[in-house]
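**Student:** no sequence on hand, only this structure:
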């Protein structure tokens, strides 16, 4: 993990991570801006600030500063879980209160990081395997939506051209990974994206016309939406979201530890949570979003076997560069959605396979089977039946709509029930001796 590849390999490997995470991290600014009805100028400011903090957070997680950052090949991106509460707060209380709530959520995460790290013994293999499997499975629809053009009923959904592009990209990733020599095969995802984007451009399915439609360079503007202010009720809703994200980050740190054959410790988890919290708190200055350690890049680490944390650190530096030179971001944004979706489908499924591998190595008794079955069943409800919890209060929906959080908590509680039962009665000394 501490090896620094030569620049000729370091930069392409870093770009590969950026391409895999870019669609996920850039979608949040667009969704929040649409929900708040922000003008185009503000959307550009949100995207620039988002890329800056994604880059800073990724550098923290990969390189580490003091006790902030896990020093593992991890990246940080904007969290989807924060979108709905942020839009609700911004609509009801205004943007300064919304960003005050973001600061409060980040500081709470930093404060609770050591406490959460000490709870590692709750996350036994049967629990962690369930969590990581849920993360991978719940991400797969995001890749499928890019390939198929959104949801049923959307304009252009199910277009044959998009499905063909996505399918060919997936096939090309597999073929390159199979037939290229080992050093080159580690760049199979990047190579497939470049080849298929070029093919899409030649056939008229990629548009690079917007690349020149904006400034080449420009620094993100601090306090673009004003000085943050605080409201206790508004802050509480994002703090609740932050606790859900802490569960997800813990699972992702454990997953990458599995991928690089270095089991994550409670200090690693606490350090990763601090990085998420610090970057989220910085949102009060640069005013983007709530941040979380991303999952999709763990699939890249597992598939390519490139474990160096300096590769993801390079990805963080590229993201910072993209925030200062928005023209780079516009080039990346021109990669067709189906092409990106075809590659990310492999990455998301790889995350699920990591979880299944951990479950295969966990204890195989009937109790373990019940824990996994019930937890997966409960955790997959929000994905299988969107809107299932719409009649619940808003605060409850924040938790219930996160299948990963619900499934993880279920697995923890069932594991305590089956494998750590409380004493029902005090045993006599001779029984204890026996």
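**Tutor:** Nice, thanks for sending it over. Since the model is a prediction, treat every value here as computed from it, not as a measurement.

**Student:** hey, let's count contacts and neighbours off CA atoms from now on
**Tutor:** OK.

**Student:** assign residue 228 to helix, strand or coil.
**Tutor:** In terms of secondary structure, residue 228 is coil; the call rests on DSSP: H, G, I helix; E, B strand; the rest coil.

**Student:** what of residue 77?
**Tutor:** Recorded secondary structure, residue 77: strand (three-state DSSP).

**Student:** one more to weigh against that first structure:
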């Protein structure tokens, strides 16, 4: 009897046609919602902690905090839907989520601290416009920001914001109150315990667990108070909460540089999330979606929004690569942001608890910078000298804030920001060191022909 070889089927093997695995077509609703909730759990800590960090730094009322939280949640959800579903060259149509960038938030607060929140909002708008403008030149721009440069930038952002957060704990009296220090320390401890002991999506929500657990302990011990916003204060997103945005190009430099470096990060994320991605096509679409949502973010008083790697680990762990899952997660975040009672309740978290969570967030940003630099340093190579000099230039205004006080205004703005000074130094020195071997090889080749 003629016939081909027998085909055996493993009943335990995943179905290769499953839309959750292939990313093609919407999966059944009964599977879609639980998977989307898993992404929401992994994402939620970032917008919540961002809103409260900004509220503490900008001394916002509880009603303003609730409004800002609603805005950040809605923006995160809308950005996730845009990146996942795409349209008109905005969004890569890949399973991405969008969140307020940790480094971007730090830079926003730095500008707000130095020049006021209206200037910070204007800087968000300028950075978004610049990102839209450079996406056609993606290939040329991204070469200026290899891991060496982005590592310097991220490390300096983390160090600078740990200093700013410590100043928030000090308060107007010039010295931190013991109760505030205890509340912040408890929050850090609970966050660390959650990170060590929890698993899966809950582990990724360690910051959120720290915020809620720290609040519970602080209230129980009398170290803080819970003061949610009143219903009359409103908690929906507000247009221009800090007044008309002000445009100051030198002050906006930190966020302008961040917008350019985000192209390098988007490249790595796009390669990780899909083996079939066309980087030349998809990365500019990712960047355009970031820029579009950031334009709205500047109008709502929030920091720049960026496509995040928060969900990539979940995609890898579960094998689920459906963009419909991340789009649904975005829809759930929008619903949470428009739920006014939720925003008002969360806005009442004690300031010291938020400061403790912020210290954890910026400590992780600092470590991310170290990891990026660890990929590039090779003993006594020129890269080590470039990093050392860039970090020195970037740390000077952190350790000696009055160093440039006698310099002209534009010099104080550029060199007085450790992030800007360090990043510019890294770009210039890296470009110079990359060009030197080329010159040396040409000289050697010319000598060989003589």
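**Tutor:** Cool, the structure landed. Here the structure is a predicted model, which means the values were calculated and not measured.

**Student:** mind checking the TM-score on these two?
**Tutor:** Scored against TM-score structural alignment, normalised by the length of structure 1, the superposed chains reach a TM-score of 0.71; 408 aligned residues with a Cα RMSD of 4.8 Å.

**Student:** show me what contacts the spatially most central residue of structure 2?
**Tutor:** Nearest to the mean C-alpha position of structure 2, by Cα atoms, centre = their mean, lies residue 101 at 1.9 Å. By Cα atoms under 8 Å, 6 or more residues apart in numbering, the residues touching residue 101 of structure 2 are 303-306, 308.

**Student:** could you redo the last one with a cut-off of 6 Å?
**Tutor:** Contacts for residue 101 of structure 2 (Cα atoms under 6 Å, 6 or more residues apart in numbering) come out as 305-306.

**Student:** can you check which helix is longest in structure 2?
**Tutor:** Using DSSP state H, we find that the single longest helix of structure 2 is helix 418-449.

**Student:** which strand or helix spans residue 306 of structure 2?
**Tutor:** Residue 306 of structure 2 is part of strand 305-308 when elements are defined by DSSP states H and E.

**Student:** helices and strands around that strand, which ones?
**Tutor:** Identification of packing neighbours for strand 305-308 of structure 2 by 3 or more Cα pairs under 6 Å, 6 or more residues apart in numbering; DSSP states H and E yields strand 97-100, helix 279-299.

**Student:** which helices and strands does the first one pack with?
**Tutor:** Think strand 97-100 of structure 2. Packed against strand 97-100 of structure 2, as judged by 3+ Cα pairs under 6 Å, 6+ apart, are the following elements: helix 62-85, strand 305-308.

**Student:** so for residue 358 of structure 2, which of the ones you listed sits nearest?
**Tutor:** Among these, helix 62-85 comes nearest to residue 358 of structure 2, with 15.4 Å by Cα to Cα.

**Student:** can you give me the strands for structure 1?
**Tutor:** Assigned by DSSP state E, the strands in structure 1 fall at 76-78, 291-293.

**Student:** okay, those, which one's buried deepest?
**Tutor:** For those, average neighbour numbers computed from mean count of other Cα atoms under 10 Å are highest in strand 291-293, which has a mean of 29.

**Student:** compute the number of surrounding residues for the equivalent of residue 354 of structure 2 over in structure 1.
**Tutor:** Using TM-score structural alignment as the criterion, the counterpart of residue 354 of structure 2 in structure 1 is residue 340. Applying other Cα atoms under 10 Å, we find 27 residues neighbouring residue 340 of structure 1.

**Student:** again with the one 3 residues further on
**Tutor:** Using other Cα under 10 Å, the number of residues around residue 343 of structure 1 comes to 28.

**Student:** hmm, back to that, for the match of residue 354 of structure 2, give its distance to residue 95 of structure 1.
**Tutor:** When Cα to Cα, to the nearest Å is the yardstick, residue 340 of structure 1 and residue 95 of structure 1 sit 32 Å from each other.

**Student:** repeat that for residue 293 of structure 1.
**Tutor:** Distance of residue 293 of structure 1 to residue 95 of structure 1, given as Cα to Cα: 25 Å.

**Student:** what of residue 300 of structure 1?
**Tutor:** Applying Cα to Cα, one obtains 36 Å for the distance of residue 300 of structure 1 from residue 95 of structure 1.

**Student:** more neighbours, these two?
**Tutor:** Applying other Cα under 10 Å to residue 300 of structure 1 and residue 95 shows that residue 300 carries more neighbours, namely 26 against 21.

**Student:** once you drop chain neighbours, what's closest to the more buried one?
**Tutor:** With Cα to Cα, 6 or more residues apart in numbering as the criterion, residue 300 of structure 1 has its nearest non-adjacent residue at 6.1 Å, and that residue is residue 347.

**Student:** equivalent analysis for residue 30 of structure 1, please.
**Tutor:** The spatially closest residue to residue 30 of structure 1, leaving aside those adjacent along the chain, is residue 43, at 6.9 Å (Cα to Cα, 6+ apart).
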